[in-house]
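Novice: Build me a model:
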Amino acid sequence: MTATVTVHELEARDQKISQVKVFTDRAEVRRLVKVSLKSGVNEVILKNLTQNLFAGSMRVEGRGNATIYDVVVKNSPSSSGDSVSPKIATIRSTLKEEKARLQSIEDRGSIVQKSIENLDKVFGQVGGGLVNPPKEGGSSLNEGTLTSLKNFFDFYGSNSETYREKLRAIETEHREQQEKVRKVEQELNLLQSEQHRNSYSQSAIITLECSQESDAELDIIYQVNNSGWSPSYDIRVDTEKSSMQITYFGKIRQHTNEDWNGAPLVLSTAQPCLGGKIPELGTLEAVFRSRYVHQQAPMVRATPGGGNYALFGAAPSQMVQAQTSPFSARVEPPPPPMEVAVASEVTQNTLSTEFKILREATIPHGTNDHKVTVGIVTLSPKLVHETVPSKNSSAFLTASAINTSELAFLSGDSSVYLNNAFVAKSHLKNVSPGERFTCSLGVDTAIRVEYKPAKKYHEEGGYITKHSANVTEQTIYVKNTRSEQPVLLTIKHHVPRSTDEKIRVKLVSPSATPYDPEKATNESENAEPVEGAKFNSSNNLEWTVKLAPNSSQDLVIKYVVEHPKDETVQYHEKF
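Specialist: Here you go, the predicted structure:
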């Protein structure tokens, strides 16, 4: 004898959300279901789950005197699937009216078209009678006939023109009405497709068994797509206090076709979309290369020369402080600034970090930008000036700092403020705790850089083996227009790297320290610069000079490239 099954039907959206964990590309929703179980087998049916449910993501955890046997997710008709929405009914009525107007226009056009055809037919018959007059009875033209013909031609001309004007107007009206009908049909099709998609919903059937009546709690956990979060930052640098404050925001988007009402939020840096499968290696076979090799010209990335981009704000030296009169009225101190609620708990997992948001949030379907504050970090940056004059003849003020917080910064957009003035939109790369990073603060107009035309000349030499030497001499003019403080300016410039033993590159000026990989492992390349020239890991020259107030310098970079006389050297920039 089959045991009686007790069925408990519940609406999914009515069950309380106990947590929403938002990943960068999806979200995990946890709902709490309370149910009173009967003795024997019980089926808890959770109806109308969102269609954005990830397949295979449903799992159930429970508390109570019962055993969970299985969990099944299937499509089932939704509660509103059989009814027609009022909006669809209204659009159907509108479409019927627009089609009726279109049919009326077509009828009027048909009548005018028939009138033109009949008029042309009569005109043709009269013309045929004139060309082929009757064989008997003498001439067919007389004074009365000519008068009748003149009257007929006048009648035909005026009426034919009137009918054709009417037909052209009707054709224009017909095209406009056809476009109206097409738009209404398109809107109706979209709504009907959406209703068809919503006519079936996901339902979860949870089978439990208990020995006696008892109350139980079920945690229904599932993942949904069309949701996620992305980081954004406000970076505020104060040059007087030498401080950098980074406000870490999380922007949540939610298009899951369900509302998150009163949901405790957790933002996770885990990225499920990347998966966890280790790539496999195939077999690397060594074979002889074919004698015929197609030579393809390498791609050369064209880069413009110097050029000033938009300038951001004024230099600190150009900022004038307001003078306060000793006779001015007493000013009440301003109220204290508001505090900002940040994430109350940060959990470091093995492969990710989770930020628990302080308060519950309500995020309805269709939300694009629900912003919460993850944390506020205050750092002590080093302010340096950098320029790449071959690309852009501007000096950029850069803040370099070490992330001393426990927060991992994900890659995201940032708004940069210098001394409370907005200077630029930037992009922050991934930064782990304890890692040094740099942030561009925009162009410093007080530092002027001029990239002068390079001098290039050719030499030849050698008694036995002839060789050629290409000499490049580049002059860079730099000036500090500030009158109160010196600055350290780092110039970054290309020096070619040889890829063949027959090509020899020699830096003549300035004298530079070669790159040392062992030393670089102990010292960060983003460390505070010191005066002098050195090569970095990309074989680019980094020349740091100290500019005194109201001073200028001409910096000369000179190098020689030697190669066999019968060979030609090309330069390709690779990133």
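Novice: C-alpha from now on. contacts and neighbour counts both.
Specialist: OK.
Novice: Quick one: residues contacting the residue lying closest to K371 once chain neighbours are set aside.
Specialist: Once flanking residues are discounted, K371 sits nearest to K251: 4.5 Å by Cα to Cα, 6 or more residues apart in numbering. Counting by Cα atoms under 8 Å, 6 or more residues apart in numbering, K251 touches W229, S230, P231, S232, D369, H370, K371, V372.
Novice: go again using 10 Å as the cut-off
Specialist: 24, 228-232, 267, 368-374 (Cα atoms under 10 Å, 6 or more residues apart in numbering).
Novice: Helices - which of these land there?
Specialist: In helices, judged by DSSP state H, none of the contacts of K251 are found.
Novice: Report the two of those residues separated the most.
Specialist: N368 and V374 (17.8 Å; Cα to Cα).
Novice: which one of these two has more residues nearby?
Specialist: A direct count of neighbours by other Cα atoms under 10 Å for N368 and V374 places V374 higher, at 27 against 16.
Novice: let's see this one next to it:
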Amino acid sequence: MKRIAGILMLVLQVLPYTISAQKAVEVNSNITDVVVYLDAASITRKAQVNLPEGRTKISFTGLSPFIDFKTISITTPEGVSIESINHSNNYLSKKDKNEEAEMLTKKLSDLEAQQKVISTSIAVVNEEINFLNDNRSISGKNEAVSVQTLKDASTFYGSRIKELRFKSLELSEQHNDITKKIEETRRQLSVISSKPSTPTGEIEVLLETNSPKNEVPIVVNYLVKNAGWFPRYDIKANVLDRPITLVYKANIRQETKEDWKNVKVKLTNSEPNVSGVAPALKPYLLNYGLQPPRYGKIVNVVQGRVTDTHGNPLPGTNIVISGTSIGTIANTEGKYSINIPTDANSLTFSMVGFKPRTLPINSNTINVVMEEDEVRLEEVTVVAYGVASDDYDRSRKSEVRKEAPKPKITGGAVTESGILEKLTSVEFELAKPFSLESENKSQDVKLLTYEIPAEFKYSTTPKVDKGAYLWVNIPAWEMYNLLDGEANVFFENTYTGSTLIDTRKALDTLQLSLGVDKSISVKREKVKEFTKKQLIGSSKEETRSWKITIKNNKSQDISITVLDQIPVSINEEIKVNVLEKSNAAINPENGEVKWDLLIPAGQFRELILTYSVRYPKNRNLYVE
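Specialist: Sure thing, here's the model as predicted:
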């Protein structure tokens, strides 16, 4: 009995190791659903497996190597229990690089074969040319050659030599073209070979069932980081008293190393986070030793090129204004351009396989060199019990519907029922299956087209910029679920440039700058006869006067806000007195001078701003 008990104990001790060492059964799974976040994606895979009685280890293979293992969640039907979940990266299966390298190797082999054929053809042509040159003489030693024979021989020789020369030239051009393609292919193959291979992800699941079960549905869900989306917009306005058309688009990217083929896609955003691109005044504080505010070059658009350390362009690089959802993608030449809000500080550049970079916005041109990330993906094994991380909770318990008037939707990939508003975010569900391969490219999807009632108004700050900016005011903007993003502007059927939808400081009404309207002219000039400096007792007094002229060259009346400023004294010895303001409203705290005007079509208005500054005559003060 002791011996039997000992053997039983040994079997019980060895059994767990036997189960652990059990070879996993690979199962076929397909991606069915994807939830795309601004900087991540939640992937849902489904498979059907046959399970014998007892414990079975199954393996989901060919997955993304960028899985956040903390978010792995497995769902099984009743009667099937999950004993453990293991995640790892398989470095023996590196399909992405191998497939591309094999394709380029085959292309190189085909090109080299073509090159050999052309080289042989050139050699044959040259042999024939040499043969004709060696046999040009047709005269014999003992017999004369007729004139006609000479003519025929000359004609044949000239025609054939000409034909062969042109054929040689054509073949040489083909040879040079093939040689160039071979060099390009070799360089590309060298770049791929020099980069570290990307492994594939695998998830092993140990399941247990009390009885055999066939076609058991297993659902796997996990989060990957190399995916995301950001909004883009088209704003179309034709007549100032008509609604605007707003096309809401999504730029979707994914480099997860998993292709999405005919999957259900939902796009979700964080809480919508303003200011326009139009210039803003700085307070003009007046004191000894202080200079008036200076308005240098405003950085409202940044452009540049993204390359690797060898100078090669990095198409598909993601460029985002830090802390916002405003972003863009580098093109095939690595070039990019992005609109900048007035309070933006930095840009973040990210690309799979390269270290992310965050750079300050201090110039209109920012060229970026990205360094390869030498930290290789290490194999990770984790045993997980339970569901995904709370950060990406996929439960729908918190979903609520706002009791707000529905905006008018006139088209797009999302229907009205496909918009789901939650407590802190909004979700767009595409009505049709969506496909996107894993590569350094992005795809624009037209989500919605809104017809939005809007109020148009102009503003100008001629001290800083003599342009008249057209603004559109959108009340109750929250119902449109707008995110921060760039927008192309079409005014009166003409593309006028791009602007920003920036909701971070918007209240009940969202203001969008549609750019400068050149049919409104603005002029600001100093009135010299009222600009003077004089002594009054123990004080100096300086007077400044400015004339602002706004002309409406449109065929419609316009409403326009004109902004200027007076200095604000922060010293009791310095007194500022407004002499003429043309009925403007003045903010005493920051010195802002504001006119709200209605200018009929074809007419103009002149505004006068005159102020004096008095200070002790023994002091020096710079007055603009």
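Novice: Can you tell me the element the residue nearest to K371 of the first structure falls in?
Specialist: strand 243-254 (DSSP states H and E).
Novice: And that strand, how far out from the chain middle?
Specialist: Put simply, strand 243-254 of the first structure sits 17 Å off its chain's centre (Cα atoms, centre = their mean, to the nearest Å).
Novice: Can you name the next helix or strand after that strand?
Specialist: As assigned by DSSP H and E, the chain's next helix or strand after strand 243-254 of the first structure is strand 260-263.
Novice: just checking, what packs against that next one?
Specialist: strand 16-22, strand 27-37, strand 361-363 (3 or more Cα pairs under 10 Å, 6 or more residues apart in numbering; DSSP states H and E).
Novice: before we move on, back to that, and which of the contacts of K251 of the first structure is nearest E450 of the first structure?
Specialist: When the contacts of K251 of the first structure are compared against E450 of the first structure (criterion: Cα to Cα), the nearest one is S232, at 35.0 Å.
Novice: Can you give me the neighbour number for the aligned residue in the second structure for the closest one?
Specialist: Counting by TM-score structural alignment, S232 of the first structure corresponds to R232 in the second structure. Residues within reach of R232 of the second structure, counting by other Cα under 10 Å, total 25.
Novice: looking at it, R232 of the second structure is touching K249, isn't it?
Specialist: Yes: contact criterion Cα atoms under 10 Å: R232 of the second structure and K249 qualify, at 5.0 Å.
Novice: shared neighbours of those two, which are they?
Specialist: Taking Cα under 10 Å, 6+ apart as the contact rule, the neighbours common to R232 of the second structure and K249 are D444, V445, K446, L447, G485, A487.
Novice: For the third one, list the residues it contacts.
Specialist: Contacts of K446 of the second structure were listed using Cα under 10 Å, 6+ apart, and they are 231-234, 247-251, 411-414, 430.
Novice: what about 6 Å?
Specialist: Taking Cα atoms under 6 Å, 6 or more residues apart in numbering, we find K446 of the second structure in contact with K249, G412, A413.
Novice: Looking at the first structure, name the residue matched to it.
Specialist: So K446 of the second structure corresponds to T373, using TM-score structural alignment.
Novice: For S232 of the first structure, see how far away that match is.
Specialist: 10 Å (Cα to Cα, to the nearest Å).
Novice: overlap in contacts of these two?
Specialist: The contact sets of T373 of the first structure and S232 overlap at F249 (Cα under 6 Å, 6+ apart).
Novice: among the contacts of K446 of the second structure, which ones are buried?
Specialist: K249, G412, A413 (16 or more other Cα atoms under 10 Å).
Novice: on that earlier part again, give me the stretch of the second structure that the strand holding K251 of the first structure matches.
Specialist: Here strand 243-254 of the first structure aligns to the second structure at residues 243-254, judged by TM-score structural alignment.
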